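*Asks:* I need the structure of the sequence given here:
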Amino acid sequence: MNCKSLQPAAKKCVNEDCELHEKGFAKYFCNICNLFDDRPRPIFHCPYCNTCRMGLGLGIDFRHCMRCNACVSLADKDHRCIPQKLQGSCPICHDTLFNSTEPLKGLRCGHVMHLSCYNQYCRGQNYTCPLCMRCMEDMSDYFSLLDQAVRMQAMPAAYQNTICNIYCQDCEKTGECRYHFVGLKCTQCASYNTREMGRYEQLAAFPN
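*Replies:* As a prediction, the model looks like this:
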């Protein structure tokens, strides 16, 4: 305290002789959260979250999704709703998400984790959500490379008639495909994010 005057939380000092009476305690003050912030960054109070968020404000660069009960960037055109999705914890570090001061990363499936946790998780060559196992990002370019690898590498004669029963973790459908050690491709959505459920030998020709 500058003048040592006892006072309730406010933007300016109640003592008119104090230099903070005109200057104020901080660049940003929220009289609901009693939050003071003097850093050069935009902050706004969301009445639906009932907390302060980093950004210019609702309708400017953020909107509040009532179903998710979370503020969503207007730049996020692929927002996928999951009810109360910020009420849980980060699947990597298990810290709370709703009151987190760290940047968050929304995945294609709709789940959320800390951006720093996401970067660390990806460095381990993980590309599926740790909660639902769907692809976290658009993997079409990577899957095209796998298509090329499958075409370039012929399977040994012992495996040329091996058919796999698979479950696709992206489209959540089951199906069959020809076995290949590079990967098992879903015939429904062309994803390689699949699990083998079983295999058998096909006597008749199987379509590629």
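*Asks:* can we go C-alpha only for contacts and neighbour counts from here?
*Replies:* Will do.
*Asks:* next one: stretch 13-32 to chain centre, how far?
*Replies:* The chain centroid and the centroid of stretch 13-32 are separated by 38 Å under C-alpha atoms, centre = their mean, to the nearest Å.
*Asks:* next up, for comparison:
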Amino acid sequence: MEGSTDERLDFGKMGFGCKHYRRRCKIRAPCCNEIFDCRHCHNEATGIFSNPFDVHDLVRSDVKQVICSVCDTEQPVARTCTNCGVNMGEYFCAVCKFYDDDTDKEQFHCDDCGICRVGGRENFFHCKKCGSCYSVSLRNNHSCVENSMRHHCPICYEYLFDSLKDTTVMKCGHTMHCECYHEMIKRDKYCCPICSRSVVDMSRTWKRIDEEIEATVMPEDYRYRKVWILCNDCNDTTEVLFHIIGQKCNHCKSYNTRTIAPPVLPQ
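*Replies:* Predicted structure coming up:
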């Protein structure tokens, strides 16, 4: 390929790839020896077309061979094509075997996570206890949950740790996709799907329930009955007066409670 070194390296930049990444190479999946644009294309294809008893995900670090999209040369993993000399990815990580021409994503490799992430290294820190990278705004400002990102989103069930979608950390420390979180709130669901703790400030709602209870007198047979409750917000267990509208935690004043023993009459 003629031209200066820079022109040769940049030839075809942003002109190849798939819906997941712009890159100038394809990968040979070591698990099935098939060629795909990226590991996500592999995972989607195996879930649809393969033997249902052989559905599997590609481990990105296991990739050994790539195929240059410019000259169609298959070769060992490297940033530059050994045949035509183009950069097969403006961003390249030899650990993850990851290529991407779209550097506006500000990709970086986190040694502690063991994978590449996007958003700029200076904007993230790795929380050792949670086992994942979080925005610097959450440094010393979030509830730690061990390996909090190494599970599936409780709404859409996609694995969060290496998901391409943005994630959020709720007040309780559990995580989910940002778009799933906003959809949950839009549907008036304000509790964590994992631990049931309130994820937004509910004080105005609790005040409104106070007013409803004050205005709703229970029948004589139930007026002095008590019930044991567990508070989902503070985990306190207490005995309170039963009311059809709801039971208020004596400790944190939350109505996000559950009954753990049926109402009983006073002795």
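*Asks:* List the contacts of stretch 10-22 of the first structure.
*Replies:* For stretch 10-22 of the first structure, contacts defined as C-alpha atoms under 8 Å, 6 or more residues apart in numbering pick out 2-3, 5, 7, 23-26, 28-31, 34.
*Asks:* residue in the second structure matching G55 of the first structure?
*Replies:* Per TM-score structural alignment, the equivalent position to G55 of the first structure in the second structure is G119.
*Asks:* Please identify the longest helix in the first structure, counting by residues.
*Replies:* When the first structure is scanned for its longest helix (criterion: DSSP state H), the result is helix 140-152.
*Asks:* In PyMOL, how would I select just the buried ones from the contacts of stretch 10-22 of the first structure?
*Replies:* Here is the PyMOL selection string for the buried members of those, based on 16 or more other C-alpha atoms under 10 Å:
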select buried, resi 24+25+28+29+30
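*Asks:* according to the alignment, stretch 91-103 of the first structure goes to what range in the second structure?
*Replies:* Against the second structure, stretch 91-103 of the first structure falls on residues 154-166 (TM-score structural alignment).
*Asks:* can you check stretch 176-184 of the first structure too?
*Replies:* Using TM-score structural alignment, stretch 176-184 of the first structure pairs with 239-247 in the second structure.
*Asks:* With distance to A70 of the first structure and secondary structure as extra columns, can I get the contacts of stretch 10-22 of the first structure in a markdown table?
*Replies:* As requested, these are arranged in a markdown table below (distance: C-alpha to C-alpha, whole Å; DSSP: H, G, I helix; E, B strand; the rest coil):
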| residue | distance to A70 of the first structure | secondary structure |
| --- | --- | --- |
| N2 | 37 | coil |
| C3 | 40 | coil |
| S5 | 38 | coil |
| Q7 | 33 | coil |
| K23 | 33 | helix |
| G24 | 31 | coil |
| F25 | 29 | coil |
| A26 | 26 | coil |
| Y28 | 22 | strand |
| F29 | 22 | strand |
| C30 | 19 | strand |
| N31 | 21 | coil |
| N34 | 21 | coil |
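*Asks:* which of the contacts of stretch 10-22 of the first structure lies closest to Q125 of the first structure?
*Replies:* Comparing the contacts of stretch 10-22 of the first structure against Q125 of the first structure with C-alpha to C-alpha picks out Y28 as the nearest, at 40.5 Å.
*Asks:* Map the closest one onto the second structure.
*Replies:* Match for Y28 of the first structure (TM-score structural alignment): Y91.
*Asks:* And what about P219 of the second structure, helix, strand or coil?
*Replies:* coil (DSSP: H, G, I helix; E, B strand; the rest coil).
*Asks:* what's around it, how many residues?
*Replies:* For P219 of the second structure, the tally of surrounding residues (other C-alpha atoms under 10 Å) stands at 9.
*Asks:* buried residues in the match of stretch 176-184 of the first structure?
*Replies:* E239, V240, L241, F242, H243, G246, Q247.
*Asks:* hmm, who's touching that stretch?
*Replies:* Against stretch 239-247 of the second structure from outside (C-alpha under 8 Å, 6+ apart): 209, 212-213, 218, 222-229, 248-250, 255, 257-258, 263.
*Asks:* Okay, buried residues for the match of stretch 91-103 of the first structure please.
*Replies:* Neighbour-count burial for stretch 154-166 of the second structure [16+ other C-alpha under 10 Å]: P154, Y159, L160, F161.
*Asks:* same thing with stretch 224-235 of the second structure?
*Replies:* Y224, R225, K226, V227, W228, I229, L230, C231, N232, D233, C234.
*Asks:* Keep only those of these that are in strands.
*Replies:* With strands defined by DSSP state E, the entries of these inside them are K226, V227, W228, I229, L230, C231.
*Asks:* Report the contact partners of the aligned partner of the fourth one in the first structure.
*Replies:* Superposed on the first structure with TM-score structural alignment, I229 of the second structure falls opposite I166. Residues counted as contacts of I166 of the first structure (C-alpha under 8 Å, 6+ apart) are T174, G175, E176, C177, L184, C186, T194, R195, E196, M197, G198.
*Asks:* where do the helices sit along the stretch 151-267 of the second structure?
*Replies:* In the stretch 151-267 of the second structure, the helices defined using DSSP state H, counting those that start in this stretch lie at 178-186, 203-215.
*Asks:* Kindly compare burial across these and name the winner.
*Replies:* Comparing the helices of the stretch 151-267 of the second structure by mean neighbour count (mean count of other C-alpha atoms under 10 Å), helix 178-186 ranks first with a mean of 15.
*Asks:* on average, how far is that helix from the matching bit in the first structure?
*Replies:* Comparison of helix 178-186 of the second structure with the first structure after fitting gives an average deviation of 3.2 Å (mean C-alpha distance after the TM-score superposition for the first structure).
*Asks:* measure the match of I229 of the second structure to R39 of the first structure for me?
*Replies:* 53 Å (C-alpha to C-alpha, to the nearest Å).
*Asks:* circling back to that earlier point, out of the buried residues of stretch 154-166 of the second structure, the closest to D112 of the second structure would be?
*Replies:* F161 (12.4 Å).
*Asks:* separation between the closest one and G114 of the second structure?
*Replies:* 11 Å.
*Asks:* So what touches stretch 168-186 of the second structure?
*Replies:* Contacts for stretch 168-186 of the second structure (C-alpha under 8 Å, 6+ apart): 142-145, 148-149, 152-156, 160, 165-167, 190, 192, 194-195, 197-200.
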